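>>> Next come a sequence and a model predicted from it.
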Amino acid sequence: MASKNNTFEYGVETLTIGKALAIAKGDMQGVLNKEARKRITNSQQQVQEIVDNDRTVYGITTGFGILANAKISEEDTRTLQYKILQSHSVGVGDPIPTEVAKLMLITKMQALAQGYSGVQLETLERINWHIDNDVIPLVPEKGSVGASGDLAPLAHLFLPLIGLGEVFFRGHRYKSQEVLQQFKLAPIQLGPKEGLALINGTQFILAFAIKGVQRLHNCLEAADIIGAMSLEALTGTQAPFDARLHQLRPFAGTQLVAQRLRDMLHDSAIMQSHIDCGRVQDPYSLRCMPQVHGASRNAWLHLKELTEIELNAVTDNPIILTADDTISGGNFHGQPLALPLDYACVAAAEIGNIADRRCYLLLEGKWGLPMLLMKNVGLNSGFMIPQYTTAALVTENKTLCFPASADSIPTSLGQEDHVSMGSISGRKLNKVLDNLEYILAIELLSASQAIEFRHPLKSSAILEFAHDYVRRSVSFAEEDRIFADDINQIRNIIHDFSFVEAVNTYTSLAGVNLNKGYESFSI
């Protein structure tokens, strides 16, 4: 549990991606302060006033969706909230990762705590209890069309509030009621509008966007380091990374990557050894790293900026301004995130595409490297077959790049006639990132093998550290072995962020900030 002074105040402070991830990890604790509690209570009282005065307000005294014109009596309004969670719990497929479900809870807390949704304080306190105690609802991965809110996933997320559904707790899966009884807690009795407020919103899309931003950032950082190692192994030149060149086409992502490559290659003995070799130009996958990696950086930045807007948005419906002033609109529509998620999907796939090309270059037996990165080939296949895997993964990623947001299927008998499919965009991005981590692992495996053929010459201190860090997990290959084991070992240090974090820590201790001047490109 986070210390008391390391807290975030829901509904009052601005939530960032970094803070959301810190709360999910337990390094920060989300709380409801006095101001937020007052807002929440006032909003709930305004909803009750609407019910008491029998005003016709969508979702409070009427049915939902196509049933918006069906009037609901005062005595049935509470029953309606219970039924909406039941009826909308239609998700299918495997459960989403518990961290993503926890992020859904955290982001819903931020949206509801702003005091425009009419929920009870008790309801928000129970949601926060789930977060603080890591009692995480089971949410199926499929079933949201990304408009009218992420209805099915959010319904499953909040079934435990009323004693239904399932949760993950201490590594096991339980019926929600079992865990509530263990803590001597009773189900919440939902008030008017609460069921609708809980299931309206973009928190499923948003949670996957948060993870996508975090994971893509890690892959982009790793790709620059690994690409620089491949360049060194292939005795490529750093001339195309000259700052003067990139000032003439000043895309921020491109300039950042060029700067990072210059810093990582600084004082490399390998680079100096072939400065007059006469080679005119390197292949694009080496020479154009700033342009290609940089374009993906720009796409990442766009996704990050829009995700942080959504993190602090109110996305349910209707919005309660006062008892006399409510707005029924479409803030639940996922299109604002669906489009950048699809764009980021392409950006992630392209990092894998160019990495695969560098893997191929490392195998050709040119520029002083042995063919297939092994001296005794014929008897050994060397590193030929790992590149088959990158080729397969790159192609799979290409098939995942069709934009889900380009499709729409009408629902609710045409009342909800255009939907975003952003839930699919978010899940798809994270599938591409799964594959990208393996592609980068194979390039890192190959580059680490190749760069040893340049010994006794040394690369820069930063890249030598990166190579040594890899060698803690995987040794140089003198002959064939089960390379899947090596790939998985290296993928693990990419996936858990330890490779990038270790390199960044080393550079920081050495007084080098690879991202200096580009702080917006950090989380």
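That came in fine, so what should we check first? Numbers count the residues shown, from 1 in each chain.

>>> For the rest of this, base every contact and every neighbour count on C-alpha atoms.
Will do.

>>> Would you map the strands across the protein?
Assigned by DSSP state E, the chain shows strands spanning 7-9, 29-31, 92-95, 136-137, 140-142, 166-169, 172-175, 319-322, 325-327.

>>> if we look at the shortest one, which residues are touching it?
Taking CA atoms under 8 Å, 6 or more residues apart in numbering as the criterion, the residues outside strand 136-137 that touch it are 98, 101-102, 130, 156-160, 165-169, 176.

>>> ranking the strands of the chain by burial, who's on top?
Stretch with highest mean neighbour count among those: strand 136-137 (a mean of 30; mean count of other CA atoms under 10 Å).

>>> From the chain's centre, how far out is it? Work that out for me.
Chain-centre distance of strand 136-137: 19 Å, with CA atoms, centre = their mean, to the nearest Å.

>>> Stretch 68-85 now?
Computed by CA atoms, centre = their mean, the chain-centroid distance of stretch 68-85 equals 36 Å.

>>> for stretch 434-450, same thing?
When C-alpha coordinates are averaged (CA atoms, centre = their mean), stretch 434-450 and its chain have centres 21 Å apart.

>>> Can you name the residues in contact with that stretch?
Defining contact as CA under 8 Å, 6+ apart, one finds that stretch 434-450 is touched by 219, 222-223, 226, 229-230, 233, 348-349, 351-352, 355-356, 358-359, 362, 369, 373, 383, 386-387, 389-390, 393-394, 397, 467, 470, 476-477, 486-488, 490-491, 494-495.

>>> Check it against this one:
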Amino acid sequence: MSRLPVFHYGKARLTAGFALKLARGLAQGQIDEDTDSKIRQSRDAVKSIVNSGEVVYGVNTGFGPLCRETISAEDTKILQEHILRSHSSGIGAPIGEEKSKLMLILKLHALSKGYSGVSPELIERIGLQIEKNLVPVVPSQGSVGASGDLAPLAHLFLPLIGLGKLHSGGEIVEAGKVLGDMGIPPLTLGPKEGLALINGTQFMAAHGVSALERFHNCLDCADIIGAMTLESLLGSVKPFKPELHELRPYGGTRHTAYRLRHLLQDSEMVESHKACKKVQDPYSLRCMPQVHGASRQAWLHLKETVEIEINS
């Protein structure tokens, strides 16, 4: 059996398509030695701040209006657990299991860049959840997307501390029981780790990745339906010639014209009436590249936006 393609967390550029492969078990991820070293250096910087007594927001202070409240070194760990508990206030039906797993993957990639000051042990535990398919239950409502997807991410990471719920065999079960049965103890979060877990856009980004795939499928289907329509109405492929679309070379338009030429290149029906005396086809046929292409151009913009976000 061939080895699955490998993604290097925190190092390689993640595409929306490869994120879905990871979520579906069609690829595997790993953290390289140099990435691990960067993560450890970042964590050491946080430890240094705590040991020095320097006051830094999110490390040894309260949050929001309580930012002027200094937290003792002994209480910084309790604070991080409390931030997960206090923000896990989402409501509504759970998002799909695949979207929740995508959130884990996107968060692991972000934390592995070494800018968040979390421990290698925390990153290893998130990786274990992905590998073992221990997918948290995340409510669909509750994020305002302001300082990140605070509520959804809090729910996503409750299982790290033995709380929350997991998807298991089509059912929703208590995370503490599942992890306990597997011999996986709860983690004790270190300074800043709770804040690093809930600050991020992985809820929105996971929806974006999923929407990109569905949007792309719709675009491909539209081209196929258009090609079949053109065949049935004995239309011409001349409006799709590449030299025409080089005159106004929008990426989406050129791609759609190419797709239509490719789909119709062996069409006996199109070939059968090449010499007919019809002057031109209706707009809806001959302008398919312009119409479908505008939508594809929008998809390309969305893809660029989503992929910047999942690599940030």
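Sure thing, it's come through. Computed from a prediction, not measured in an experiment: that's the story for all the values here.

>>> TM-score for this pair?
Remark: TM-score between the superposed chains equals 0.94 [TM-score structural alignment, normalised by the length of the second structure]; 312 aligned residues with a CA RMSD of 1.9 Å.

>>> Which ones among the contacts of stretch 434-450 of the first structure lie within helices?
219, 222-223, 226, 229-230, 233, 348-349, 351-352, 355-356, 358-359, 362, 386-387, 389-390, 393-394, 397, 467, 470, 486-488, 490-491, 494-495 (DSSP state H).

>>> Now check residue 100 of the first structure against the second structure: what is it aligned to?
Alignment note (TM-score structural alignment): residue 100 of the first structure maps to residue 99 of the second structure.

>>> surely that match meets residue 208?
No: assessed by CA atoms under 8 Å, residue 99 of the second structure is found out of contact with residue 208, at 9.8 Å.

>>> Of the two, which one has the most company?
Between residue 99 of the second structure and residue 208, counted using other CA atoms under 10 Å, the more crowded position is residue 99 (24 against 21).

>>> contacting residues around that one?
Residue 99 of the second structure neighbours (CA under 8 Å, 6+ apart): 206, 207, 210.

>>> Include distance to residue 185 of the second structure and neighbour count when you put those residues into JSON lines, please.
Converted to JSON lines, these look like this (distance: CA to CA, whole Å; neighbours: other CA atoms under 10 Å):
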{"residue": "206", "distance to residue 185 of the second structure": "28", "neighbour count": "25"}
{"residue": "207", "distance to residue 185 of the second structure": "30", "neighbour count": "16"}
{"residue": "210", "distance to residue 185 of the second structure": "32", "neighbour count": "17"}
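
>>> what's around residue 262 of the second structure, how many residues?
Residues near residue 262 of the second structure, counting by other CA under 10 Å, number 12.

>>> Just to confirm, what residue in the first structure is aligned with it?
Taking TM-score structural alignment, the alignment pairs residue 262 of the second structure with residue 263 from the first structure.

>>> Would you mind measuring from residue 233 of the second structure to residue 271 of the second structure?
13 Å (CA to CA, to the nearest Å).

>>> Check residue 49 of the second structure too.
Distance of residue 49 of the second structure to residue 271 of the second structure, computed by CA to CA: 74 Å.

>>> now residue 187 of the second structure
For residue 187 of the second structure relative to residue 271 of the second structure (CA to CA), the value is 67 Å.

>>> How about residue 73 of the second structure?
Residue 73 of the second structure sits at a distance of 79 Å from residue 271 of the second structure (criterion: CA to CA).

>>> again, but for residue 101 of the second structure
From residue 101 of the second structure over to residue 271 of the second structure (counting by CA to CA), the distance is 48 Å.

>>> Neighbour count: those two, which is higher?
Just comparing residue 101 of the second structure and residue 271: by other CA under 10 Å the higher neighbour count belongs to residue 101, 25 against 15.

>>> Contact partners for that one?
For residue 101 of the second structure, the contact set (CA under 8 Å, 6+ apart) comprises 23, 130, 133, 135, 136.

>>> switch the cut-off to 10 Å
By CA atoms under 10 Å, 6 or more residues apart in numbering, residue 101 of the second structure lies in contact with 19-20, 22-24, 107, 129-130, 133-137, 156, 206.
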